[in-house]
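Student: The sequence and its predicted three-dimensional model are supplied below.
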Amino acid sequence: MEITEKVKTGLKKEISGSVTEKNTAIAMKSGTLPVYATPAMMALMEQAAAELVQEYLPEGWTSVGIAMSVAHTSASPVGMKVRAEAKITAVDGRKISYEVTAFDQSGEIGRGTHERFAVNEEKFMKKTNSKK
């Protein structure tokens, strides 16, 4: 499958959410303060990237995350709205590279890179389930 026909550099997707008690560092066991957890921010970034590429993949295909490098640079309190943006920066065969950025209502809170790999769902799950 040649994904470069539809998946192009420069494509962007933004999604939003909010800081709740469920995604604080305390709740996610990644810290002791009631602030937006780094794993929650990274998940929002990854969700934006996954949803972006899914729009362009053929039926029966999806993408899986293979790498993420992110700095969480500013804390966000409970109740604040947050959003993440994913932008495709490179396509190398079935590997898609992204710039990911997260914001709260006061500005940027995190930035980094993410990589995903396009896979045939059936083949991927067959290989994965063979580990049992």
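Tutor: Received it, and whenever you're ready, just let me know what you need.
Student: When you work out contacts or count neighbours from here on, use the C-alpha atoms and nothing else.
Tutor: OK.
Student: tell me the SS of residue 50?
Tutor: helix (DSSP: H, G, I helix; E, B strand; the rest coil).
Student: Thought residue 61 was touching it, still the case?
Tutor: No: with contacts counted by CA atoms under 8 Å, residue 50 stays clear of residue 61, the gap being 11.8 Å.
Student: Which one's more surrounded, those two?
Tutor: The residue with more neighbours, out of residue 50 and residue 61, is residue 50; 21 against 16, by other CA atoms under 10 Å.
Student: Use this one as the comparison:
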Amino acid sequence: MLDVKDFVKQGEEVTITKVVGPEDTVGTSSTHLQQLLSTNACINIMIKTAVEMVDPKLPPGYITVGRYWETTHHAPVLMGSTVNFKITLDKIDSNRLLFSMTGWDDTGEFCRAKHERVVINKDKLMDKVRERATR
């Protein structure tokens, strides 16, 4: 069995800074909120960052897949604002990776999240996909 701790280390963290653009807003989901950072954009930033933190370090044939997500988006952020996201690999439990995220801007924290990813063999995943598709 693959020992994930040989490839990634608990406590690793990445901080992302970006300016909220139109692609990061609620957009067409709500015309009343189209100038605000969307929760989906926060989630996408965290997932993308978690994948980039881990997947390139794994041996060939292994990837991570998302298993669990929990988020609180507790303050609005306007388009054009500079925001920061800190993503931390808090725990490695066998093939389970537990991440936390905090998002903040000049006025303080606006979101928190927890995310679990699982390290798997890509070929075995695709075998299960094909098996399930033929049922």
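Tutor: Noted; the coordinates are in hand. Values in this document were obtained by computation on a predicted structure and should not be read as measured data.
Student: Sketch out the helices for the second structure, chain order is fine.
Tutor: Remark: helices assigned in the second structure by DSSP state H are 39-54, 122-133.
Student: could those helices be laid out in TSV, adding distance to residue 20 of the second structure?
Tutor: As requested, those are arranged in TSV below (distance: least, CA to CA, whole Å):
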stretch	distance to residue 20 of the second structure
helix 39-54	9
helix 122-133	34
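Student: so of those, which one's packed in deepest?
Tutor: Highest mean neighbour count among these (mean count of other CA atoms under 10 Å): helix 39-54, with a mean of 18.
Student: compared with the first structure, how much does that helix deviate?
Tutor: Comparison of helix 39-54 of the second structure with the first structure after fitting gives an average deviation of 1.2 Å (mean CA distance after the TM-score superposition for the first structure).
Student: can you list the residues that contact that helix?
Tutor: Outside helix 39-54 of the second structure, the residues that touch it by CA atoms under 8 Å, 6 or more residues apart in numbering are 8, 14, 24-25, 64, 66, 71, 73, 85, 87, 99, 101, 103, 115.
Student: what do we get in the second structure for residue 51 of the first structure?
Tutor: Residue 51 of the first structure maps onto residue 52 in the second structure, with residues paired by TM-score structural alignment.
Student: Could you report the separation of its match from residue 63 of the second structure?
Tutor: Distance, residue 52 of the second structure to residue 63 of the second structure, by CA to CA, to the nearest Å: 11 Å.
Student: In the first structure, which strand is the longest?
Tutor: If you go by DSSP state E, the first structure has its longest strand at strand 107-120.
Student: Quick check: that one compared with the second structure, mean distance?
Tutor: Superposed on the second structure, strand 107-120 of the first structure shows a mean distance of 1.2 Å to its aligned residues (mean CA distance after the TM-score superposition for the first structure).
Student: What are the contacting residues of stretch 92-103 of the first structure?
Tutor: Residues contacting stretch 92-103 of the first structure (CA under 8 Å, 6+ apart): 2-4, 41, 45, 49, 82-91, 108-119.
Student: again, but for stretch 118-130 of the first structure
Tutor: 60, 61, 62, 63, 64, 94, 95, 96.
Student: what about 7 Å?
Tutor: 60, 61, 62, 63, 64, 94, 95 (CA atoms under 7 Å, 6 or more residues apart in numbering).
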